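[1] Provide a 3D model corresponding to the input given below.
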Amino acid sequence: MESEQIIAALKEATTVPVEAVREATSRRDEMVPILTGVVARAADTPMAALAGEDGLLFLAVHLLGSWRATSAYRTVADLLAQDAGKIDTLLGDAVTLTIHRVMFNLFDGDPGPLMDLVENPAADCHVRRRMLDTMGMLTAAGRIERSVMSDYLLRLQGNLAGDGDGIVSSGWAELIAQLGFAELRGAVEQSFCAGIVDPQFLSREDFERMLADAQAGDLMVGVGDEFRPFGDIVAELGGWTVRDDWDDEAGEEEIEQEVARIAQTLRLREPALAGWDAPGSSAMAFPGMPSIGVGGQQTVLNPYRYVGRNDPCPCGSGRKFKRCCGQWR
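    The predicted model follows:
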């Protein structure tokens, strides 16, 4: 395959195109600047002009990460500084599941771009939090000095603008625990008392538990592979949908009909799996959402309780859930 054919295959793919990925990997030196250019264009181009290129961009970022193409580090960082809506459309669940691991691989020795993202009040809050995790991974690996990281985290105390929901600040406190910085415990407690760190994201008990684990030698212990460097793209993303065939053809009425149909099927098959609330509890008011009566009360059915945002929508449209019935919900 020529490079143009590889790009075309990546652009048209809805799942990881194994053959095109293998061809691209065999021509890595040629493809790195091409894919870096794809990322740079996405960062500089309005979302409306990128229609149909979300899959290509998604695969380009992950290929560069799997290849440890450090020359693309700053270009990907520039992309991640874009507004939350654009980032969600282009990268989807990668924002929370893989991008911090990709950036670990791309790191060129300068933490400046990561720091800029963490402190950027206009950047997506989940990106900002995950860049803290990238810095934590680099610190645990000895690629950022602990003293440098400790000083930086102290400087961030109370200075994370644009974090209205407390997601970044909670990540800040968790990272202090994950790296075993007991000397910053007081700064975290002050942030708890000031309401900067939200207990729904991180409790004091969890902070102390993680801090104790880190001091015992277990640094950056996440869930599963959460803090492992990004690996082979086929193995990592084999079950993902990487591009949505979303053409806005499904109107609200059509989506409501699909919601009602799937809810009815689940109600007949296994009501317990479909309920948001326990039998007898008050129903949550969502217009058009089917419900069942228990003891004179209504319990709303949630037919999507076990469907992930990146999963194919169960209505059968072929789109991602978040771009189909998940959008209506």
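
[2] going by C-alpha atoms from here, please, whenever you check contacts or count neighbours.
    Fine.

[3] next, name the residue at the spatial heart of this protein.
    The centroid of the chain falls nearest to residue 96 when counting by CA atoms, centre = their mean (2.0 Å).

[4] got the residue ranges for the strands in the stretch 201-329 of the chain?
    Per DSSP state E, counting those that start in this stretch, the stretch 201-329 of the chain carries strands over the ranges 291-294, 297-300.

[5] who wins for proximity to residue 183 among these?
    Nearest to residue 183 among the strands of the stretch 201-329 of the chain is strand 297-300; the distance by CA to CA comes to 48.1 Å.

[6] who does that closest one touch, helix- and strand-wise?
    strand 291-294 (3 or more CA pairs under 8 Å, 6 or more residues apart in numbering; DSSP states H and E).

[7] could the strands of the stretch 201-329 of the chain go into TSV alongside mean neighbour count and distance to residue 157?
    Below are the strands of the stretch 201-329 of the chain laid out as TSV (neighbours: other CA atoms under 10 Å; distance: least, CA to CA, whole Å):
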stretch	mean neighbour count	distance to residue 157
strand 291-294	16	46
strand 297-300	20	42
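
[8] number of residues surrounding residue 160?
    19 (other CA atoms under 10 Å).

[9] tell me which element the residue nearest to the centre of the chain falls in.
    Using DSSP states H and E, residue 96 falls within helix 94-97.

[10] re earlier: can you lay out the strands of the stretch 201-329 of the chain as JSON lines showing distance to residue 182?
    Below are the strands of the stretch 201-329 of the chain laid out as JSON lines (distance: least, CA to CA, whole Å):
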{"stretch": "strand 291-294", "distance to residue 182": "50"}
{"stretch": "strand 297-300", "distance to residue 182": "46"}
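
[11] which one of these lies nearest to residue 144?
    Comparing the strands of the stretch 201-329 of the chain by CA to CA, strand 297-300 comes nearest, at 49.8 Å.

[12] I figured residue 166 hits residue 200, correct?
    No: if you go by CA atoms under 8 Å, residue 166 and residue 200 don't touch, sitting 9.6 Å apart.

[13] neighbour-wise, which of the two wins?
    Comparing residue 166 with residue 200 by other CA under 10 Å, the one with more neighbours is residue 166, at 20 against 9.

[14] contacting residues around that one?
    196, 197, 198 (CA atoms under 8 Å, 6 or more residues apart in numbering).

[15] can you check residue 177 too?
    Residue 177 makes contact with 207, 208, 210, 211, 212, 214, according to CA under 8 Å, 6+ apart.

[16] now show me the structure for the sequence below, then we'll compare the two:
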Amino acid sequence: MTGGSDVIVSTRDETESAPIDAHLAALAGRPFPDAALRACVARFDEARRPLRSLLDRAAAGKALTDPEWLSFFRGLHILAAARDAESFASLLRLLRRSPDEVEDLLGDALDVSVHRLVISLFDGDSDALLALVAEPKAHEIVRSALLDAAIYLTWQRRLDREEMHRFLVAFASRRPAVDEAPVWRSWMQAVALLDFRDLVPMVEKAWKAGRIDRTFQEWSDFGKDLARARTAYDDERRFEHLAVGSIDDVVAELEWTRHWETDDGSNAGEEEAGWEQPTPAVNPFRNVGRNDPCPCGSGKKAKKCCLATG
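    Have a look, this model is predicted:
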């Protein structure tokens, strides 16, 4: 997982020894399909059409069976590793769906990889990307992840710096997000990481007004980020806390899902093309608002308790 543009592919015999249909079928099964993932990237010309089809169906709100969902989820990451820019519009359509639908389709990937999916698939349509950041009805984590991606794309010079500046000004003026929404923190970080010093008074005003959640951010952090941007703008390490970059190795990117192999997290030794219902990640806070009482019983607000500690 880096900011580079090289796609990691495998030259191992396993990527060539089976028909592509066998590898595509393995995406829907268990155990974790290392070989199939690598093969679909290495032989993307053959895998492209069915993987795009699954993404298009999900983006259109079509029902997916459990095996289809697993193929879609893994396939989306394959599309990203292959830099399939033609899938970018479909990804944005998916992310525009209702928050519940987006959570059902992406689960923990909302926090883990959406920003990197966007960076990897970005086709240059900055208007569509930033419009979704500003969409009040979109999932709040999606909006924040997209703005994090836009920050990185701007730093890479793949998104126009002046356009980003205008967007940040308009966002503060129109306020298309409730106070303490995650996207406000990303907005603040955009100003610092991209060294938009003329917008610092605007950030200070928003900070004092309580628009930015202080659970994960101190004012001093903003100052440090701004200082580093001025002295080391080209240093990619400044973005490490955002975990942004491109998806280069699809197996490494999906390593966190390997425990889906069996209910107890062990490898039961099924054939890759076989299938048993995967155990999707469950978010215990899905229906808990940040200002609601924490379900752990502490009496604190969720945002000050378990949501803050993960």
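
[17] TM-score for this pair?
    Overlay of the two chains. TM-score (TM-score structural alignment, normalised by the length of structure 2): 0.74; 260 aligned residues with a CA RMSD of 3.1 Å.

[18] okay if I get the contacts of residue 177 of structure 1 as a markdown table plus neighbour count and distance to residue 228 of structure 1?
    Below are those laid out as a markdown table (neighbours: other CA atoms under 10 Å; distance: CA to CA, whole Å):
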| residue | neighbour count | distance to residue 228 of structure 1 |
| --- | --- | --- |
| 207 | 22 | 21 |
| 208 | 17 | 23 |
| 210 | 23 | 18 |
| 211 | 24 | 20 |
| 212 | 19 | 21 |
| 214 | 20 | 16 |
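
[19] tell me the one of the residues you listed nearest residue 13 of structure 1?
    residue 210 (40.5 Å).

[20] what do we get in structure 2 for the closest one?
    Aligned counterpart of residue 210 of structure 1 in structure 2: residue 225 (TM-score structural alignment).

[21] same deal with residue 181 of structure 1?
    Using TM-score structural alignment, the equivalent of residue 181 of structure 1 in structure 2 is residue 196.

[22] neighbours around the closest residue to its match other than its chain neighbours, how many?
    Closest residue to residue 196 of structure 2 apart from its sequence neighbours, by CA to CA, 6 or more residues apart in numbering: residue 165 at 7.4 Å. Residue 165 of structure 2 has 18 neighbours, counted by other CA under 10 Å.

[23] residue in structure 1 matching residue 165 of structure 2?
    Here residue 165 of structure 2 is matched to residue 150 in structure 1, going by TM-score structural alignment.

[24] again with residue 138 of structure 2
    With TM-score structural alignment as the criterion, residue 138 of structure 2 lines up with residue 123 in structure 1.

[25] coming back round to it: would TSV of the contacts of residue 177 of structure 1 with distance to residue 190 of structure 1 be doable?
    Shown next, in TSV, are the contacts of residue 177 of structure 1 (distance: CA to CA, whole Å):
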residue	distance to residue 190 of structure 1
207	13
208	14
210	18
211	16
212	19
214	21
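
[26] quick one: which helix or strand includes the counterpart of residue 87 of structure 1 in structure 2?
    Counting by TM-score structural alignment, residue 87 of structure 1 lines up with residue 102 in structure 2. Taking DSSP H and E as the definition, residue 102 of structure 2 sits inside helix 99-106.

[27] now do that helix: everything it contacts.
    Residues from elsewhere that reach helix 99-106 of structure 2, judged by CA under 8 Å, 6+ apart: 58, 69, 73, 94, 95, 110, 138, 139.

[28] biggest separation within those residues, which pair?
    69 and 138 (21.4 Å).

[29] distance of the match of residue 87 of structure 1 relative to residue 64 of structure 2?
    13 Å (CA to CA, to the nearest Å).

[30] so which of those two has more stuff around it?
    residue 102 (20 against 15).

[31] mean shift between the host helix or strand of residue 165 of structure 2 and structure 1?
    If you go by DSSP H and E, residue 165 of structure 2 is part of helix 161-174. Between helix 161-174 of structure 2 and the aligned residues of structure 1, the post-superposition mean distance stands at 1.5 Å (mean CA distance after the TM-score superposition for structure 1).

[32] what residues sit buried inside stretch 114-134 of structure 2?
    114-123, 126, 129-130, 132-134 (16 or more other CA atoms under 10 Å).

[33] likewise for stretch 141-150 of structure 1?
    Residues of stretch 141-150 of structure 1 classed as buried by neighbour count (16+ other CA under 10 Å): 143, 144, 146, 149, 150.

[34] what lines up with the residue nearest to the centre of structure 1 in structure 2?
    Residue 96 of structure 1 maps onto residue 111 in structure 2, by TM-score structural alignment.

[35] pretty sure its match sits against residue 141.
    Yes: the criterion here is CA under 8 Å, and residue 111 of structure 2 meets it with residue 141 at 7.3 Å.

[36] can you pull out the helices in the stretch 201-310 of structure 2?
    219-231, 250-253, 306-309 (DSSP state H, counting those that start in this stretch).

[37] let me know which of these is tucked in deepest.
    Highest mean neighbour count of the helices of the stretch 201-310 of structure 2: helix 250-253, a mean of 20 (counted as mean count of other CA atoms under 10 Å).

[38] that one corresponds to what range in structure 1?
    Helix 250-253 of structure 2 covers residues 233-236 of structure 1 once aligned (TM-score structural alignment).

[39] run the chain-centre distance for the matching stretch.
    Chain-centre distance of stretch 233-236 of structure 1: 16 Å, with CA atoms, centre = their mean, to the nearest Å.

[40] contacts for it next, please.
    Applying CA under 8 Å, 6+ apart, the set of residues contacting stretch 233-236 of structure 1 is 16, 18, 21, 62, 63, 66, 230.

[41] which strand or helix spans the closest residue to residue 177 of structure 2 other than its chain neighbours?
    With sequence-adjacent residues excluded and distances taken as CA to CA, 6+ apart, residue 177 of structure 2 is closest to residue 136, at 6.0 Å. Assignment of secondary structure by DSSP H and E places residue 136 of structure 2 within no helix or strand.

[42] what's the burial count for the aligned partner of residue 32 of structure 1 in structure 2?
    Counting by TM-score structural alignment, residue 32 of structure 1 corresponds to residue 48 in structure 2. Look at residue 48 of structure 2: counted by other CA under 10 Å, it has 18 neighbours.

[43] which one in structure 1 is aligned with residue 22 of structure 2?
    So, by TM-score structural alignment, residue 22 of structure 2 is matched to residue 5.

[44] and if you look at residue 58 of structure 2?
    In structure 1, residue 58 of structure 2 lands on residue 42 (TM-score structural alignment).
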